[in-house]
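Asker: Sequence and predicted structure, then a few things I'm wondering about:
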Amino acid sequence: MDEVQQAIKQQVESHPVILFMKGTPQFPQCGFSMKASQALAGCEVEFAYVNVLEDERIRQGIKEFGNWPTIPQLYVGGELVGGSDIILQMYESGELETLVKGAVEAKSQA
């Protein structure tokens, strides 16, 4: 595994909820990243994020890491949840809040 993939793996495993996005939650650089970060914020849990625009290697590497072609990408409990459409569907159904709160709680008890 090369160093970029190793760095991504370390980030995913270190944070119960992490969003790989374009920009930041405060200043998203695309509509999809904005919607995804707003959905997570609506769940009222802390989440980590990586601005993929800061490093082209991470921007390309995350697509390979999760075998998912688009950004944003959400990882919860070390597992790929999906992109913007999936995040929004899960948020609207209430499933996202249950998932992320469970992951945060499990991490705090570990």
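Answerer: Perfect, I can see it now.
Asker: Going by C-alpha atoms from here, please, whenever you check contacts or count neighbours.
Answerer: Will do.
Asker: Just give me the neighbour total for residue 14.
Answerer: 14 (other C-alpha atoms under 10 Å).
Asker: Now do the contacts for it.
Answerer: Not one residue lies near residue 14 by C-alpha atoms under 8 Å, 6 or more residues apart in numbering.
Asker: again with residue 32
Answerer: Contacts of residue 32 by C-alpha under 8 Å, 6+ apart are 71-72, 84.
Asker: take the one below as the second:
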Amino acid sequence: MSDATHAFIDNEVKSNDVVLFMKGTPDFPMCGFSGQVVQILNYLGVPYKGINVLDNEEIRNGIKTYTNWPTIPQLYVKGEFVGGCDIVREMFQQGELQAHMTSAGVPVKSNA
């Protein structure tokens, strides 16, 4: 991964409270796993930034190197890697994702 790609990823992760590296966009996910994470974040009413890895091959490969995590989507909260689709879904079902967001200072809808 180039220094510029690493710097871009690092900046996005650290300058956004919640960022999702995904295939497609929040309005038009291009894979089921990305779509599931988008649905969960939308349900929670969490403001987040979606970054489409399909737009840039270097970012698509770079994000995997950045976290040493082989799959996309990847969710970050306050600069910390939370996980991919399975982890996010499991945390959501257990109520852990909501608690994690709240403790990180990210507002979650009260009905979530």
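Answerer: Received the coordinates, thanks. None of the values given here were measured: they were computed from a predicted structure.
Asker: The contacts of residue 32 of the first structure in helices, which ones?
Answerer: residue 84 (DSSP state H).
Asker: Which one (most neighbours) among the contacts of residue 32 of the first structure?
Answerer: Most surrounded of the contacts of residue 32 of the first structure: other C-alpha under 10 Å gives residue 72, at 31 neighbours.
Asker: For residue 39 of the second structure, I want the exact helix or strand it lies within.
Answerer: helix 32-44 (DSSP states H and E).
Asker: Have a look at how far, on average, that helix is from the first structure.
Answerer: When the first structure is overlaid, helix 32-44 of the second structure sits 0.7 Å from its aligned residues on average, using mean C-alpha distance after the TM-score superposition for the first structure.
Asker: now the strands for the first structure?
Answerer: Remark: strands assigned in the first structure by DSSP state E are 17-21, 48-51, 73-76, 79-82.
Asker: export these to a markdown table and tack on distance to residue 7 of the first structure and mean neighbour count?
Answerer: Output for the strands of the first structure, formatted as a markdown table (distance: least, C-alpha to C-alpha, whole Å; neighbours: other C-alpha atoms under 10 Å):
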| stretch | distance to residue 7 of the first structure | mean neighbour count |
| --- | --- | --- |
| strand 17-21 | 13 | 27 |
| strand 48-51 | 12 | 20 |
| strand 73-76 | 14 | 24 |
| strand 79-82 | 15 | 16 |
